[in-house]
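> Attaching a predicted model along with its sequence, questions to come.
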Amino acid sequence: MIGVIADDVTGGTDAAAAFRRQGLRTLLCFGLPDGPVAGQGPAADAVVVTLRTRTAPAADAVRDSLAAARHLTAAGATQLYFKYCSTFDSTPHGNIGPVLDALGDLTGAGPVVTTPASPEHGRTQYRGHLFVHDQLLAESPMRHHPLTPMTDSLLPRLMDAQTACPGSVVLGHETVVAGPERIKAALGQLAGRARYVFADALDDGDLLRIARAVADAPLVAGAAGLAGALGAVRAERGLPGRPDGPGPVAPPRGRGAVLAGSCSRRTLEQIDAVRAAGRPVHLLDPLAEPDPDALADRALRWYDTVDAAGALIHASRRPDELRAVQEVLGVGRSARILEEAMGRIAVGLAARGVERLVVAGGETSGAVVAALGIGGGEVGAEAARGVPWIHPASGPAILLKSGNFGDRELLLTASAAEADA
């Protein structure tokens, strides 16, 4: 079994979708399980535990990640995978480095192979530099991220700034394309010399070659691209008793609503598409109402007065507008106000009969899942690549979208009065 520790909710759903796509029976847990993971439903080929540690204090991120690792190991995981964002979202203080340091110590792994490459989402790594489509990471919109602005593109340098084990190295593309045995030989030469090895990857074939080389490693890390490749290797080896993989789960039907907190360019485009279609749209304004309870009540009162089908409530803003809010309230306080308000709004929408809840943004998704008390669910059909519907045991079906994922129409189509069959 592969045990995945994801540093945010949408990252976890992205990884779960990648495993399910390869035919692996996947269990998704939101937050640390209350009890042992083993015994929760049928035997799983992959268990994904989603945490909210991407922007948490480093000590808290390490504590929760180690707790998840111990849960997964007790459940029978033979390999741990630390799933971080394909844009390597972090700061010089963490949290990717500190968490991997702790997981490496726990598993005795080394060197740890990692790459944020996810070619299907336009993320590639070459000579250790991370590209977002045709731009270097530091030249992409991620340089304006409100919590984790990425102003460097060289991955070993980014990692060395936050790990207690500097000296990260690059596994060059010429080695990767030479195949798994060549990769294994290179890793053997690096044993004891480097803790972290960033493997170049330009396409899915590169990821599959890397995955075949590290399929039995105790610890691997990266984005959903490498996770999916590891799932493909597991499927190649055979999934006893499950020749056809999990059955398809159709998109849910019923009344839908959208909550958006991401300030990514793609989410802003998706909100514009909803507005252009004539759907009702409400902006949460923490400057006008900094109390999260009152802010949520105001939004729900608005919702009760409009044609509610596919209504959108958002806190997403363009960079200059976001800075204006943060200058008054501070980064941390403004984020807390909006996340608490979003959670209360989600509860209010569920009480009003919303059966499909579309959520944009990792932190917003975490707040919504926590407020609704969702412990996990079955991974269903994907509304977009890496954006699956999650079907909890009770309550609304939820679609948790990472800020940059999906086409311009995603929020509009996913929240339509009747989802496409």
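Cool, the structure landed.
> hey, let's count contacts and neighbours off CA atoms from now on
Fine.
> where's Pro180 relative to Arg265, distance?
Distance of Pro180 to Arg265, given as CA to CA, to the nearest Å: 37 Å.
> got another, please set it beside the one above:
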Amino acid sequence: MLIGVIADDFTGASDIANTLAKGLPGQGGLRTVQYLGIPVEDAAADVDAGVIALKSRSIAAADAVEQSLSALDWLLRQGCRQIVFKYCSTFDSTPAGNIGQVGEALADALGVKGVVACPAFPGAGRTVYQGHLFVKDKLLNESGLQNHPLNPMTDADIRRWLRQQTRSEVGHVSVDVVRDGPKATATALEAAANAQQTLVIVDAISDNDLVSIGEAVAGHRLITGGSGIAIGLPANFINRGLAKGNSSAGIGVRGPDAILAGSCSGATREQVELHKARHPTMAIDVDSVMEGRTRPGDIAAFLLRHEGQAPLAYSSGAPDAVRALQEKYGREKVAHALDQFFADTARELVRSGVRRLVVAGGETSGAVVSALDLGALAIGPEIDPGVPVLVSDGPEPVALALKSGNFGSPDFFTKALERLVGQ
């Protein structure tokens, strides 16, 4: 294995797995497998890139560090030459963690400093300029992410935000340096390392910037960022003859379908509203779930009754409604109850024969795939930027699309179900 990725949630893992498998146009990417949690057995010999999906984004920092170091140990045993710590392109974290703590812990374990920290993903509208994170044309803290129910982002200056989570000062490499070329970027990162700066925010406005950064870190043991930071990494190994390049196959599965949406992001709410106009849809009453009046079997029964009609069940709500529920029951209690509810619903669906499943929301996706225990997932073609087709192994494979809340076009749900069929 050449590249090992530690992802802090399941949708983010499939996002960067897609990036590594796709590679650069005309060249292809790496043979990539996504693992749901830390594997017990060694990877297959033909795997170029392994992506370990953790559910560590919103847990206590100490627990996130412990899990990430365990993942690092497994990846190093597979012979990985480069490690990527993947977090959300909107830098989802509180001032108490977990990006800084995990990044520093991995850097300490590998004995490195001057480590890139770049959440940019221009294809999804995330760019970094002068150390500030933008979502399309808005600063992060004015984009709606300030209302995130678990990790509200109230400061777009991610150098300042990250410094609250780290022991050492946080460096910065401007886009002007990046556009001077890979050598200039490498020199700036070396200077940051000499100044004992462990993590360094690196600006990136375009995919070309990310490709240039990728070339600059060809020999680095550790990189951190969103999935965009991996755009240029496969080429480093392909150009050195260590990998052949690979195109994502048109894999998929035929069979009954269902959609579960637990994200409260603006993009997901828009997708839900569009889908409701033409397909069977059920809103999940969170009060009823919390009080035990609505059970997973009720939702599964509705979705199964509408097999073949792209049925959707969702708990997505506007920020004010979400805050009201959190105040009534407690934020963690609501989050845990809904995660478990969606997990139990998905388990019932697959047990009843559903073979194509679309899930919206990082936390929801993590809960669902953990419950299904599908093992390693093959990476198929891209549905929308950052969201590939995923297919489990075994006699009864399941095809999945795991979508971060803010990802996907308005018609994502129907598009995803179609792509999950394969070719």
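Sure thing, it's come through. Fair warning: this is a prediction, and the values are worked out from it, not measured in the lab.
> Quick TM-score on the pair, please.
The TM-score (TM-score structural alignment, normalised by the length of the first structure) is 0.94; 414 aligned residues with a CA RMSD of 1.8 Å.
> What residue in the first structure is paired with Phe121 of the second structure?
Alignment note: Phe121 of the second structure maps to Ser118 in the first structure; criterion TM-score structural alignment.
> Next: Leu54 of the second structure.
Aligning on TM-score structural alignment places Leu54 of the second structure opposite Leu51 in the first structure.
> Next: Ala105 of the second structure.
Residue pairing (TM-score structural alignment): Ala105 of the second structure is matched to Ala102 of the first structure.
> Do I have it right that its match meets Val62?
Yes - the criterion here is CA atoms under 8 Å, and Ala102 of the first structure meets it with Val62 at 6.6 Å.
> So between those two, which is more surrounded?
Val62 (23 against 17; other CA atoms under 10 Å).
> For the more buried one, identify the helix or strand it belongs to.
Following DSSP states H and E, one finds Val62 of the first structure within helix 58-74.
> Scan the second structure for its longest helix.
In the second structure, assigned by DSSP state H, the helix with the most residues is helix 331-351.
> how close does that one sit to the first structure?
Once the two models are superposed, helix 331-351 of the second structure sits on average 0.7 Å from its counterpart in the first structure (mean CA distance after the TM-score superposition for the first structure).
> May I see the buried residues of that helix?
With burial defined by 16 or more other CA atoms under 10 Å, the residues of helix 331-351 of the second structure counted as buried are 331, 334-335, 338-350.
> got any residues that touch both of Ala102 and Val62 of the first structure?
Listed contacts common to Ala102 of the first structure and Val62 are nil; contacts here mean CA atoms under 8 Å, 6 or more residues apart in numbering.
> rewinding a little: which pair in the buried residues of helix 331-351 of the second structure has the greatest spatial separation?
Between any two of the buried residues of helix 331-351 of the second structure, the greatest separation by CA to CA is 28.9 Å, found for Arg331 and Val350.
> Could you list every helix and strand in contact with the helix holding Val62 of the first structure?
Judged by 3 or more CA pairs under 8 Å, 6 or more residues apart in numbering; DSSP states H and E, the packing partners of helix 58-74 of the first structure are strand 2-6, helix 96-107.
> highest average neighbour count across the ones you listed?
strand 2-6 (a mean of 29; mean count of other CA atoms under 10 Å).
> Which residue numbers in the second structure does that strand align to?
Aligned using TM-score structural alignment, strand 2-6 of the first structure spans residues 3-7 in the second structure.
> hmm, who's touching the matching stretch?
Outside stretch 3-7 of the second structure, the residues that reach it (CA under 8 Å, 6+ apart) are 13, 48-54, 68, 71-72, 75-76, 80-87.
> burial of Gly108 of the first structure, as a residue count?
Gly108 of the first structure has 12 neighbours, counted by other CA under 10 Å.
> and the residue mapped onto Val170 of the second structure from the first structure, what does it touch?
Mapped onto the first structure by TM-score structural alignment, Val170 of the second structure lines up with Ser168. Listed by CA under 8 Å, 6+ apart, the contact set of Ser168 of the first structure reads 156-157, 159-160, 194-198.
> Considering those, which possesses the most neighbours?
Most surrounded of the contacts of Ser168 of the first structure: other CA under 10 Å gives Tyr196, at 30 neighbours.
> does the closest residue to the match of Phe121 of the second structure other than its chain neighbours count as helix, strand or coil?
Leaving aside its chain neighbours, Ser118 of the first structure sits nearest to Gly225 (4.3 Å; criterion: CA to CA, 6 or more residues apart in numbering). What DSSP: H, G, I helix; E, B strand; the rest coil gives for Gly225 of the first structure is helix.
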